[in-house]
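Q: Okay, here's the prediction I keep looking at, along with the sequence it came from:
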Amino acid sequence: MDRTGVARVDARATPVRRSRAPDRCTVRGSVSSGGAPMAHRLVVRPDRDAFDRLAADWPLVPVWAELLSDIATPVSAFPAVAGDGPGILLESVERSERWGRYSFVAGDPAAILVVDAAGLHLREVARELPTGEPSRRLTPREALRAAVHRLRAPRLEGLPPITGGLMGYAAYEAATLLDGHPVPHADEAPCPPIGFLLIDRAVVFDHWRQRLVLVTHVPAGRYDDGIHALEELAGKLAGASGLPLMRAGEAGEGGEGDGDANMDDDRYRQIVSAFKEHILAGDVYQAVPSRRVTFPAPDGGLPIYRRLRVSNPAPYMFYLRMLGMELAGSSPEPLVRVEGRRVTARPIAGTRPRGRSDASDRLLEHELLADPKERAEHAMLVDLARNDLGRVSEPGTVRPTELMQVERFTRVMHIVSTIEGDLRQDMEPFDALAVTFPAGTVTGAPKRRAMELIAEHEPDARGAYAGAVGYLTFAGDLDFCITIRTVVVARGSASVQTGAGVVSDSDPQTELRETKAKASALIPAVAPAGSAGSGGGP
């Protein structure tokens, strides 16, 4: 415990418990930033003395206040907080049935971090934080680790688990930078390999407590800046209701048209057949070819996300806008998670459509688990996940805690397993992301050769698809999902990309149908029937 009575916790160590809440101060809320006048007082934590004591030991210190959340929603808060600029919205639905406790909304990042073959670059710097000067002597992976080490903040009692940090994406082509996997034609990708928003200010919805947590992270000597940032956030939220109404049935209605595909059905079946030949020749055990369909998206990505979160809720719901690209996602699959020193992967492979009743669901589950092709594919990916985690975990700690269970999602069901390990003391959370990226469920196994075959047969760079979206908090926790079931919006178009796992006894027509079944969960959100002009935009 330090002198404030607040537990000092190493951001890389597993916290035993959270410390008690620091002292507080009260600020009269009379400032409005483009919204309605505020008729409340902000009770700010910690107070100035407690802040100064924490700032002596930490590069950043969270400063926060709470409000009731009865007039704003995460979706309405996003344009209020982010405007037309970069921002991120995170939500979650557990097992497609219950909304998660927290939603996270942020805009106005302190900076944007871009990582490419030349190194780490800072763009659009709005506020100075201790990121350090980018060095060309460091590899991209080393540069990210160095920046993360400088951007640390304590875990404090009363705060949600996610309050800020590096938040963004790693494109599929980032595999070369993160772990040396060869990705031919990576320079043709439509986006930088890695992009992170440096989020130091955020609004966190605690749905259980019906509270909004306004939080900012500031260095030593800038306590007043923190208070002003909270007042500014509160003022923005006071005017958060500017989105147009959307018909309740619109999100679930069937899509219009087939879109513009990057390959026809015959070509995809040919690729599946070619991959089977490579499998029979012993080149790979499995590979995951994908196909892309593109639609017009004149209203941008936020209306797509509004429909998607209703029509296809999932454990990882996100809307990310940065670097001329928008990602609206409902991914079912985590790539890797680090909480304290516990590292977790949860491979998903094996798919059936949902039934029309609980009885038909049970029949389909039995059929899925009895399918030798699906079981073999899943077992290979479980082994791959164990090998990946073994590279960063303490010897003997990698183990399955859940094996071949069926989990139901909105439109499909999957076989899932959970693999856990204890992160080695010489490893950082970001190393766990690097060694698991990209997921074997979107490449195949062995991963390197499967990626080479994908590059040979797919006509385009994958870009954001099959990469990862997530965050690394200032307290050291990491959580990234695989960028599947995701709509990529750029230059007035929205693309949907889906793949299927090919093994030795795969049927090309069946694998084609699987890609279309997965796309069917997204297309109603991208091109809903009769939706012209109804969704609105940021």
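A: Thanks, I have it. Every value quoted in this text rests on a predicted model; they were computed, and no experiment measured them.
Q: Going by C-alpha atoms from here, please, whenever you check contacts or count neighbours.
A: OK.
Q: Quick check: residue 431 vs residue 338, distance?
A: Residue 431 sits 10 Å away from residue 338, going by Cα to Cα, to the nearest Å.
Q: Ok, residue 237 next?
A: For residue 237, the distance to residue 338 (Cα to Cα) stands at 32 Å.
Q: One more: residue 142?
A: For residue 142, the distance to residue 338 (Cα to Cα) stands at 19 Å.
Q: all helices of the stretch 251-400 of the chain, in order?
A: With DSSP state H, counting those that start in this stretch, the ranges of helices along the stretch 251-400 of the chain come out as 265-280, 302-311, 358-370, 372-390.
Q: before we go on, here's another structure to hold up against the first:
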Amino acid sequence: MKPGEPRISEAGIPGEFLPSLAASHPDRYPVLLESAAQGSLARYTILCAAPRAALWLDAAGKIGAFGVTPRDGGFFENLDAWTRATPKPAPPGGLLAQIPFRGGWIVYVGYEAAAEIERHLKLPPSKSPLTAFALRIEHFAVHELETGRVFAVSEGSDSAHDALLADLVSRARVSQPDGAPIAVEWIEEEAPELFLDRVRRVQEHIAAGDVYQANLSRAWRLHLRPGSTPADVYAALRRANPAPFAASVQFRGMTILSSSPERLLRIQGHDISTRPIAGTRPRLASRERDERVNAELVAHPKERAEHVMLIDLERNDLGRVCEAGSVSV
């Protein structure tokens, strides 16, 4: 092991226990990044222990933190200063070189955080308690799906690593539930008339040359009956739609769940790739029916337009941070 390099060792526990640990011990293991699907995209599941430090931006625009001292400026300025002040580890070797995460930050950025970048935007206030947060992760477990091995990884002292390993092993010995059925008290869906009115307004803006593309969405909320937990919702989502980029993150009373087939960004060395997906259809009982639906999806003008829009959007975004002329589709 190189000086300053994180310590890694095999945990000797089944990888299936990692989602259960996130569900049953959210205070100890608040972050789960899970490859819940099968196939070439589903390669690793990562379970992160509680962060030693965190930075957040609340809905009122105030910065909060523990384990790190914020300075003047916004969330992104503070996060940039924090990451720059953190010593960079040496290039990994051995087992560390085989895993995709070797410690760092888990970052959530809500849509409303765009106002920190584009100051002229006049966005409605966020209905979530937090607009953005960054968690400094030093201790975590990685399940390599191809081999079935589980690794415990720790920055810092040997004693901290031994404590993580012992905790994983002891908790994994206890059988964990798969998640109770969720009980929904009520569902609130935005009226279609409001959405259609916004569509007409966007069409007017396009005709006037104010914008050339826009992505509208509808609000959808549900309220769970007492006794249901975020872990129950994640388990139900996982059963209904096992996805290669699933996630459950719990922080300061807020839970973020993901069940996505789409990779936003992949960084390997100095190369960045993105894999946008637009348009979905349900999987059907036979390959022939699947192929018919797939052909319909590919030929549909609305679905193709949305996909082209996403590619154009992400190409432009990458062009802002990559070398000129290096972005290709």
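A: Great, that's in hand. Just so you know, these numbers come straight off a predicted model, no measurement behind them.
Q: TM-score, when you put one on top of the other?
A: After superposition, the two chains reach a TM-score (TM-score structural alignment, normalised by the length of the second structure) of 0.84; 322 aligned residues with a Cα RMSD of 3.0 Å.
Q: re earlier: residue 431 and residue 338 of the first structure: which is more packed in?
A: The neighbour comparison of residue 431 of the first structure against residue 338 (other Cα atoms under 10 Å) goes to residue 338, with 25 against 19.
Q: What does that one correspond to in the second structure?
A: Alignment note: residue 338 of the first structure maps to residue 267 in the second structure; criterion TM-score structural alignment.
Q: what's its match in contact with, if anything?
A: By Cα atoms under 8 Å, 6 or more residues apart in numbering, the residues touching residue 267 of the second structure are residue 273.
Q: and the aligned residue in the second structure for residue 309 of the first structure, how far is that from residue 105 of the second structure?
A: The equivalent of residue 309 of the first structure in the second structure is residue 238 (alignment by TM-score structural alignment). Using Cα to Cα, we find residue 238 of the second structure at a distance of 24 Å from residue 105 of the second structure.
Q: again with residue 170 of the second structure
A: 26 Å.
Q: Who has more neighbours out of those two?
A: Higher neighbour count among residue 170 of the second structure and residue 105: residue 105, with 17 against 10, using other Cα under 10 Å.
Q: ok, that one to residue 193 of the second structure distance?
A: To residue 193 of the second structure, residue 105 of the second structure is 41 Å away according to Cα to Cα.
Q: now residue 308 of the second structure
A: For residue 308 of the second structure relative to residue 193 of the second structure (Cα to Cα), the value is 27 Å.
Q: what does residue 63 of the second structure give?
A: Separation of residue 63 of the second structure from residue 193 of the second structure (Cα to Cα): 37 Å.
Q: Just want to know which of those two has more residues nearby.
A: residue 63 (20 against 9).
Q: rewinding a little: contacting residues for the match of residue 309 of the first structure?
A: Contacts of residue 238 of the second structure by Cα under 8 Å, 6+ apart are 36, 246, 259.
Q: 10 Å instead?
A: When contacts are counted by Cα atoms under 10 Å, 6 or more residues apart in numbering, residue 238 of the second structure is found next to 34, 36-37, 232, 246-247, 258-259.
Q: Check the gap between it and residue 283 of the second structure for me.
A: Distance from residue 238 of the second structure to residue 283 of the second structure, by Cα to Cα: 16 Å.
Q: Next: residue 324 of the second structure.
A: 40 Å.
Q: go on, residue 215 of the second structure?
A: Counting by Cα to Cα, the gap from residue 215 of the second structure to residue 283 of the second structure is 25 Å.
Q: On the three-state scheme, residue 41 of the first structure is what?
A: Here residue 41 of the first structure is recorded as strand under DSSP: H, G, I helix; E, B strand; the rest coil.
Q: isn't it right next to residue 27, touching?
A: Yes - at 5.6 Å, residue 41 of the first structure counts as touching residue 27 under the criterion of Cα atoms under 10 Å.
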